[in-house]
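> what follows is a predicted protein model with its sequence.
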Amino acid sequence: MKKRIAFATCVQLGLSCIEKIYRIGGNLDLLITLKDEKAKKKSGRIYLDEIANEHDAPLLKIDNINDQEVLSALKEYQIDWLFIIGWSQIAKKDVLETPKYGCIGMHPTLLPTGRGRAAIPWAIIKGLDETGVTMFKLDEGVDTGDIIGQGVIKLDQNTTATELYQKVDDMHITLIAKYWEDIVNNNITLTKQNELEATEWPGRKPEDGEILNSMSMDEADKLVRAVTRPYPGAFYKDGDKTYRIWSAKTNKEDGAIKLVDGYLFPIDFEVED
């Protein structure tokens, strides 16, 4: 019997997955997104009206994933699986248990490493050689559910958040295509996460992007690469002026330091006032 599947998202990562599902001949029985006026400044915020109309899919716009109208819709459409991808609100027990088989999410790290927030910036700031994306069955914890599958993404000393975000997007698409048939046929294998290896990464705010004179060349370089577009960008302050920095090129051969508005930095910047 065909599984009835719903998909909740409000960012590009989720929309990319939805587009891939339709490209490989899949079908979605319900789409869920935020109301138009909510999260307008969220990085990667998208709208599902066009793709819902194109594929004649019901579209529910909500304030919160745990609202009663979500539970009612999942029951009305007799949903077997609910994808919740690119969604910052944590689904509670009622939502997790309303679909017949449960809910599926993705997280842009190789779980159990890097549970939590700001996975793309942290991977660069921490200087990791590799990260990835994990597809997993959601439970009541934060990124603690059983793993369905993973894909590895390599990083180097030049990787930027812009590049990594695109690679993460591509890996979401790859995992959706790889496991879609297993999901609709209820043939997935679940692997428990090793709690002894679990790490948690905290959320980040725009003000965490400030470059300080006390930073080393390597620290400043990583920060600039980690919070460039689609994130708010690194910055430094000169009195009452703030300079936004989107890219940087270090000079490691002679340790040259560039003087920028009174600040000495071991780095060359693309600056935007």
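Structure's in. What do you need? Numbering: from 1, shown residues only.

> switch to C-alpha atoms for all contacts and neighbour counts from now on
Noted.

> does Ile79 touch Glu97 like I think?
No. Counting by CA atoms under 8 Å, Ile79 stays clear of Glu97, with 10.8 Å between them.

> between the two, which has more neighbouring residues?
Neighbours were counted for Ile79 and for Glu97 using other CA atoms under 10 Å; Ile79 has more, 21 against 15.

> next up, a second structure to put side by side with the first:
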Amino acid sequence: MRIVMFGYQTWGHRTLLALLESGHDVVMAVTHPRSEHAYERIWSDSVAGLAGEHGIPVLIRDRPDDEELFARLKDADPDIIVANNWRTWIPPHVYGLPRHGTLNVHDSLLPKYAGFSPLIWALVNGETEVGVTAHLMDEELDAGDIVLQRAVPVGPTDTATDLFHRTVDLIAPVTTGALDLIASGQTAFTRQDRSLASFFHKRSPEDSRIDWNWPAEDLERLVRAQSAPYPSAFTFHRGRRLEILSSVVSRGRYGGTPGRVFYREGDGVVIVAGADARTGRNHGLAITRVRTEDGRELGATEYFTSMGGYLTGRP
């Protein structure tokens, strides 16, 4: 099939690589300009660079809604558009142009976690599996019929980085498998159950700020979800920003006020957590490693030289 590829960052790069190795004819690539957004500097393999290496014409756009792009698409005469990590709305006259429409590849188990940063949100929320979905694009974002979907489990110590590496390896088989089904003439695919749908916004620094009213179990997952190279989860201690690099849920139960620097437990320092911490029924978050404002990384027992005081959401 003749394919136009829309994509960005490593997700788009892996998709284009899979298409190049699939035997299909990639006739054009459309990608975004490089961004300085914190989350878009991560996993930033270049779609434009890979396309250029293979002599594929490249268009760079923030949005795919101008007349020149549409004219170039019509001239390319694609059988299908394949998109992955395209960051803006694709209008119907574009996604509906090819004979087989547009196949979007998304790194979640749709209909859950449509939108942005699905792996991070899924890990924070304690999902037991994540994955990749190839679906046909329609007028609602990430809502079209599912052509192919694959899942991988989430382990008890997995970070978002672990899940990225595990799911990015699904892109090639999901993309090429879905194209094989479409090329075979199959047209009846799985409708999404919209009652199960959820849509998430882009991550920002505010989403990494620790709220000590959360249960310790949720905070421990937040720390794992904000693993390097993502911006770390953070709090404030004595008015200064403190990044939490690793933590575990405490063995013991600790009562008091959320955010209290309370007790040394093993290699960690326990912080009281949970909106109902006053009851004494909650586990705390045992911080094990931190990074200070000046960039020093320390074990928590080295950083917290005495107990007492509070970690807070603001300076």
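That came through, no problem. Since the structure is predicted, the reported quantities are computational estimates derived from the model, not experimental observations.

> ok so Val261 of the second structure is a helix residue?
No. Counting by DSSP: H, G, I helix; E, B strand; the rest coil, Val261 of the second structure is not found in a helix; it is strand.

> what lines up with it in the first structure?
Aligning on TM-score structural alignment leaves Val261 of the second structure without a counterpart in the first structure.

> just give the number of residues close to Val261 of the second structure.
Neighbours of Val261 of the second structure (other CA under 10 Å): 23.

> thought it was touching Gly284?
No. In this structure, Val261 of the second structure is not within contact of Gly284 by CA under 8 Å, at 9.9 Å.

> so how far is stretch 143-163 of the first structure off the chain centroid?
Distance of stretch 143-163 of the first structure from its chain centroid, counting by CA atoms, centre = their mean, to the nearest Å, is 10 Å.

> contacts only, for Val290 of the second structure.
Leu242, Glu243, Ile244, Leu245, Ser246, Glu297, Leu298, Gly299, Ala300, Tyr303 (CA atoms under 8 Å, 6 or more residues apart in numbering).

> can you tell me how far the last one is from Pro231 of the second structure?
With the distance defined as CA to CA, to the nearest Å, Tyr303 of the second structure ends up 20 Å from Pro231 of the second structure.

> ditto for the fourth one
In this view, Leu245 of the second structure and Pro231 of the second structure are 10 Å apart by CA to CA.

> all helices for the second structure, in order.
9-22, 47-53, 67-76, 92-95, 118-124, 160-168, 171-183, 216-225, 300-303 (DSSP state H).

> let me see the ranges of the strands in the stretch 1-150 of the second structure.
2-7, 25-31, 58-60, 80-84, 102-106, 114-115, 129-136, 146-153 (DSSP state E, counting those that start in this stretch).

> turn the ones you listed into TSV, columns for distance to Lys74 of the second structure and mean neighbour count.
Shown next, in TSV, are the strands of the stretch 1-150 of the second structure (distance: least, CA to CA, whole Å; neighbours: other CA atoms under 10 Å):
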stretch	distance to Lys74 of the second structure	mean neighbour count
strand 2-7	11	25
strand 25-31	11	23
strand 58-60	14	18
strand 80-84	12	27
strand 102-106	14	28
strand 114-115	28	19
strand 129-136	19	25
strand 146-153	25	19
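
> could you redo those as a markdown table and give each row distance to Thr235 of the second structure?
What follows is these, written out as a markdown table (distance: least, CA to CA, whole Å):
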| stretch | distance to Thr235 of the second structure |
| --- | --- |
| strand 2-7 | 35 |
| strand 25-31 | 36 |
| strand 58-60 | 38 |
| strand 80-84 | 34 |
| strand 102-106 | 32 |
| strand 114-115 | 27 |
| strand 129-136 | 28 |
| strand 146-153 | 30 |
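
> and Pro173 of the second structure, which of these is closest to it?
strand 146-153 (9.0 Å; CA to CA).

> which strands and helices sit next to the closest one?
Counting by 3 or more CA pairs under 8 Å, 6 or more residues apart in numbering; DSSP states H and E, the packing neighbours recorded for strand 146-153 of the second structure are strand 129-136, helix 171-183.

> mean shift of the longest one relative to the first structure?
To tie it back to what came earlier, the one meant is helix 171-183 of the second structure. When the first structure is superposed, helix 171-183 of the second structure averages 2.4 Å from its matched positions, counting by mean CA distance after the TM-score superposition for the first structure.

> got the contact list for that helix?
Helix 171-183 of the second structure has contacts (CA under 8 Å, 6+ apart) with 1, 11, 14-15, 17-19, 22, 100, 105, 132-134, 147-150.

> let's see it at 10 Å
The contact list for helix 171-183 of the second structure, computed with CA atoms under 10 Å, 6 or more residues apart in numbering, reads 1, 11-12, 14-19, 21-24, 79-80, 82-84, 100, 103-107, 131-136, 146-150, 184, 186-189.

> where in the first structure does stretch 10-26 of the second structure align, residue-wise?
Using TM-score structural alignment, the residues of the first structure aligned to stretch 10-26 of the second structure are 12-28.

> so what's the residue nearest to Gln150 of the first structure when sequence neighbours are not counted up against?
The shortest distance from Gln150 of the first structure to any non-neighbouring residue, by CA to CA, 6 or more residues apart in numbering, is to Thr134 (4.4 Å). Counting by CA under 10 Å, 6+ apart, Thr134 of the first structure makes contact with 105-112, 143, 146-152, 171-172, 175.
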